[in-house]
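S.K.: The sequence and its predicted three-dimensional model are supplied below.
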Amino acid sequence: MHKSVRFYARVARLLAVIGLGLSLALWVGVLERLGRRDLMATRQRLTRWFLARLAGALPFRVQVTGRVPEQPMLWVSNHVSWTDIPLLGAVAPLSFLSKAEVRAWPVAGWLAHKAGTLFIRRGSGDSGLVGQQLARHLGDGRHLLIFPEGTTTDGSLLKTFHSRLLTSAVETQVPVQPVAIRYWRDGQRDEIAPFIGEDDLLSHLLRLLRSDLAEVEIRLLEPVTSQGLTRTELSRKAKSAVQLALFGEVEDEALAA
């Protein structure tokens, strides 16, 4: 298929998926107005269904290894791109913790909100409130995924895991599910998928849709028990597992509180 034809076909498919997502989100909004109290389980199921189709509309070939946990866990993953969210969200019914800026994104921010995403403003002092929301979410028996680096990277390194984001797992005694995600292109680290620096969503999306297929590896690692551990110890264990899976080595570094 000619590249320009392939590009427009991908755009058409993506727009169709987004239109479907808007319809689902509107339906959730109607249910909310009708007074349904707890829609989170419904949101998670619909979100997984939608994200699986969104992931299928992106130019990736995905391989998932490891076992999806049956019991509720706090999933922690390295963070390379906004595409991590649909790719990981297609694996299991999840809710996400995201930076507040995403809430302002056109269409995507509204969809994320309707999907039950929790938003946090960096440096705003609301981490305590968000921590309570995370603990409540886990305590209700639902999977939750966070990116404890707090930012994206180009995939060549793993940044500090901010241990305060794992406090909820310690408080609720919920295990942690470490996840390692990696993007490959022609046998090398993919330089198109990372969403870093001053890049904007639309420009990045168009570059992706014009590119050839890339390979994505998602590895669900051995869960880490939170019982008897401090949040710093739990963060260190989770990061070490992801570091080993991505780079075959473990770094010894101080973790942020």
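M.R.: Thanks, I have it. Note that the structure is a prediction, hence the values are computed from the model and not measured.
S.K.: going forward, measure contacts and count neighbours with C-alpha atoms only.
M.R.: Will do.
S.K.: what's downstream of the longest helix that the chain contains, the next helix or strand?
M.R.: Identified as the longest helix of the chain according to DSSP state H is helix 3-33. Reading on from helix 3-33 to the C-terminus, the next helix or strand found by DSSP states H and E is helix 40-56.
S.K.: can you map out the strands along the stretch 151-257 of the chain?
M.R.: Along the stretch 151-257 of the chain, counting by DSSP state E, counting those that start in this stretch, strands occupy 176-185, 188-189, 214-220.
S.K.: how distant is the longest one from the center of its chain?
M.R.: Centre-to-centre, strand 176-185 and its host chain are 10 Å apart (CA atoms, centre = their mean, to the nearest Å).
S.K.: what about versus this one:
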Amino acid sequence: MGLIRFAIKSPLLVLWCLLGLLLSITTVPWLAEASILKLAGWWHRNLLRILRVRVHVTGTADAASGLMVSNHISWLDIIVLGSRFHTYFVSKAEVAKWPVVGTLARSAGTLFLPRGGNQSAEISRAMSDRVAKGSYVLFFPEGTTYAGTEVHRFHPRLFAAAIESGVPVLPVALFYQHKPQPHPTVPYLGDQSLAANLWGLLRTPAIDVVIQVGHAIPAAEKQRKELALEAQQQVTNLLQTTIDDHS
């Protein structure tokens, strides 16, 4: 059955990515930023249909814009969150070099974060510019992917954008349903290649993922470390609640 799923999904995935590349060249350059985010959301939602990923959202965002932070499990997180929120993403610089994916990410306005902290101020300014226009900017403060069963330390440096812009931080938690945990194919960990991870996903039956939306945290009069710790604690609580609900 796994090979049959792969045979059905993979041609659709290729065609959908080619359409995304075509749109990034012919349509995106002429669109306003708000329209680009709407188009990206539409593209993400249909990609999830191809991959047979079903998204369940619990809670409602109580901030119209600001920084959004989440635990990080897979490259699939971006597609899942982009399908439900009109948001820009901050991604590691290596993603910009990935075939097809890098081009699509750039066309959607992704900000690429170089390794090291030398350009953190520049990235923070770019994030501040985006949220000032009434959008979300989402990043993964754990800095890398984990299995999804617990939340790891949130690095504080990019929280400076919320403090400088005076916008709130909205925590969300991702949970890919499976018994037992962690999910056997979704986590993109260690030295695994993108192709290997995608091979597993294309052979997997329907995947259910829960987005648990928290409460916006005001950034005023907070330090970066304080804001990061508060966001981390809220995501930890959200994830544990979701795990308990599905155990």
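M.R.: Cool, got the structure. Note that the coordinates shown come from a computational prediction; the quantities given were computed from them, not determined experimentally.
S.K.: just to revisit the earlier point, now the longest helix of the first structure: buried residues?
M.R.: For helix 3-33 of the first structure, burial by neighbour count (16 or more other CA atoms under 10 Å) applies to 7, 10-11, 13-14, 17-18, 21-22, 24-25, 28.
S.K.: Next, format those residues as JSON lines and append distance to Leu209 of the first structure.
M.R.: Shown next, in JSON lines, are the buried residues of helix 3-33 of the first structure (distance: CA to CA, whole Å):
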{"residue": "Phe7", "distance to Leu209 of the first structure": "6"}
{"residue": "Arg10", "distance to Leu209 of the first structure": "6"}
{"residue": "Val11", "distance to Leu209 of the first structure": "7"}
{"residue": "Arg13", "distance to Leu209 of the first structure": "11"}
{"residue": "Leu14", "distance to Leu209 of the first structure": "9"}
{"residue": "Val17", "distance to Leu209 of the first structure": "14"}
{"residue": "Ile18", "distance to Leu209 of the first structure": "15"}
{"residue": "Gly21", "distance to Leu209 of the first structure": "19"}
{"residue": "Leu22", "distance to Leu209 of the first structure": "21"}
{"residue": "Leu24", "distance to Leu209 of the first structure": "24"}
{"residue": "Ala25", "distance to Leu209 of the first structure": "25"}
{"residue": "Val28", "distance to Leu209 of the first structure": "29"}
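S.K.: Pick the one among these closest to Glu171 of the first structure.
M.R.: Val28 (30.6 Å; CA to CA).
S.K.: contacting residues around the closest one?
M.R.: If a contact means CA atoms under 8 Å, 6 or more residues apart in numbering, then Val28 of the first structure has 43, 114 as its contacts.
S.K.: One more pass at 10 Å, please.
M.R.: For Val28 of the first structure, the contact set (CA atoms under 10 Å, 6 or more residues apart in numbering) comprises 22, 34, 36, 39, 42-43, 46, 114-115.
S.K.: that older thread, may I see the strands of the stretch 151-257 of the first structure arranged in a markdown table, with mean neighbour count as well?
M.R.: Rendered in a markdown table, the data for the strands of the stretch 151-257 of the first structure read as follows (neighbours: other CA atoms under 10 Å):
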| stretch | mean neighbour count |
| --- | --- |
| strand 176-185 | 22 |
| strand 188-189 | 13 |
| strand 214-220 | 20 |
